[in-house]
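J.: mind looking at a prediction? Sequence and model below.
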Amino acid sequence: MKPATAPSALKVQAALGERFEVLEFDASTRTAADAAAVVGCTVAQIAKSLVFRAQGGRPVLVVASGIHRVEEKRIAALVGEPITRADANFVREATGFAIGGVPPVGHTTAPVVLIDEGLMGFGEIWAAAGTPNAVFRLTPADLVELTRGRVAAVALK
């Protein structure tokens, strides 16, 4: 573990400011299970970022607990229009980051943000920070503040 040095991770660090520290690891943090193993937390404490494309073309960022699969019909209902899974090109265009490193902050295009209510019960969570081996620690309240997102039931029941 070391402080951020990769350009994408430094971009996230700049967006976060001094209040948070982006950390890079030699091992992958691309998946929730990988990230949890590397940082030493439960998979549920990993805030995974999923990007969808609303029918009207706007990006929709869903930040979900690492143990939850999201219900796309619920997301569509919350957004008010149909959604589809975003491809890699759309994700990069909408967020400035590749799949596997999309942080819940620092986007050039402000997407609609929905936050899995399942993340709200933890004292701390970990989120992607720009590369497939960078993360940062925050609280659920920090996540809401940073994203200006809406907490909602997005997980499959």
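T.: Now that the structure is in, tell me what you want to look at.

J.: from now on I want contacts and neighbour counts done on CA atoms only, so please keep to that.
T.: OK.

J.: ok, Phe97 - contacts?
T.: With contact taken as CA atoms under 8 Å, 6 or more residues apart in numbering, Phe97 is in contact with 8, 91, 103, 130-131.

J.: A helix includes Ile115, no?
T.: No. Ile115 sits outside any helix when classified using DSSP: H, G, I helix; E, B strand; the rest coil, being strand.

J.: of all pairs in the contacts of Phe97, which one is the farthest apart?
T.: The distance between the two most remote of the contacts of Phe97 (CA to CA) is 14.4 Å, for Ser8 and Val91.

J.: of the two, who's got more company?
T.: Val91 (22 against 19; other CA atoms under 10 Å).

J.: try it against this one:
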Amino acid sequence: MRLDEVGERIVLPTPVRTVKQAAQAVGVSEDKIVKTLVVKCGEEYRAYILRGTKRLDLDKLGCRMATPGEVAEVTGYNVGGVPPVLRIPVYIDRELLAEDYVYGGGGDEYSLLRFRPAELVERGLATPVDI
């Protein structure tokens, strides 16, 4: 699925590598920026979408962070640009469903994707969970 089928891809003139930089680049508060983290749980890779200001409890999940090489291999994207739509199972923090729009990875460090979290769930692209 193409990213423009689930949101608006915003191409930026400079790279964004932090939540703060992303928020400044599009003129929103930091709580409107989300990150897509890829983890490995046993033999399975998964992605979790959560606010950029929130932490993922890997011990609670029984997982470890995927290495940058693993992320690129299983998603086709480099760390820092991973979008919310992937070919591995995607889980989204339930609290994000209350947001009309958020901004996440747009495929590379020069892009962000503005999307509706609820639409990912409605279209079967992500499963809501409590993070």
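T.: Yep, that arrived. Worth saying up front: this structure is predicted, and the values here are computed from it rather than measured.

J.: TM-score for these two?
T.: Superposed pair, TM-score by TM-score structural alignment, normalised by the length of the second structure: 0.88. Supporting alignment: 131 aligned residues with a CA RMSD of 1.9 Å.

J.: what do we get in the second structure for Pro111 of the first structure?
T.: Here Pro111 of the first structure is matched to Ile88 in the second structure, going by TM-score structural alignment.

J.: wait, its match sits on Tyr45?
T.: Yes. Between Ile88 of the second structure and Tyr45 there is a contact at 6.5 Å, judged by CA atoms under 8 Å.

J.: which residues do these two both contact?
T.: Val74.

J.: which one of the two is surrounded by more residues?
T.: Legend: neighbour count by other CA under 10 Å for Ile88 of the second structure and Tyr45, higher for Tyr45 (21 against 15).

J.: hang on, that one is in a strand, isn't it?
T.: Yes. Applying three-state DSSP, one finds Tyr45 of the second structure inside a strand.

J.: distance check, it against Ile92 of the second structure.
T.: To Ile92 of the second structure, Tyr45 of the second structure is 15 Å away according to CA to CA, to the nearest Å.

J.: picking up where we left off before, ok, of the contacts of Phe97 of the first structure, which one's closest to Ala44 of the first structure?
T.: Pro103 (16.8 Å).

J.: quick check, central residue of the first structure?
T.: A centroid search over the first structure (CA atoms, centre = their mean) returns Ser49, at 2.9 Å, as the residue closest to the centre.

J.: part of a strand, is that residue?
T.: Yes. Ser49 of the first structure: assigned to a strand according to three-state DSSP.

J.: what residue of the second structure matches up with it?
T.: Under TM-score structural alignment, Ser49 of the first structure pairs with Thr36 in the second structure.

J.: do Thr139 of the first structure as well
T.: By TM-score structural alignment, Thr139 of the first structure lines up with Arg116.

J.: ok, that match - contacts?
T.: 6-7, 99-102.

J.: do Val151 of the first structure as well
T.: Val151 of the first structure touches 114-117, 144, counting by CA under 8 Å, 6+ apart.

J.: let me have those residues in JSON lines, extended by neighbour count.
T.: Listed next are the contacts of Val151 of the first structure as JSON lines, based on neighbours: other CA atoms under 10 Å:
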{"residue": "Leu114", "neighbour count": "25"}
{"residue": "Ile115", "neighbour count": "28"}
{"residue": "Asp116", "neighbour count": "23"}
{"residue": "Glu117", "neighbour count": "17"}
{"residue": "Val144", "neighbour count": "17"}
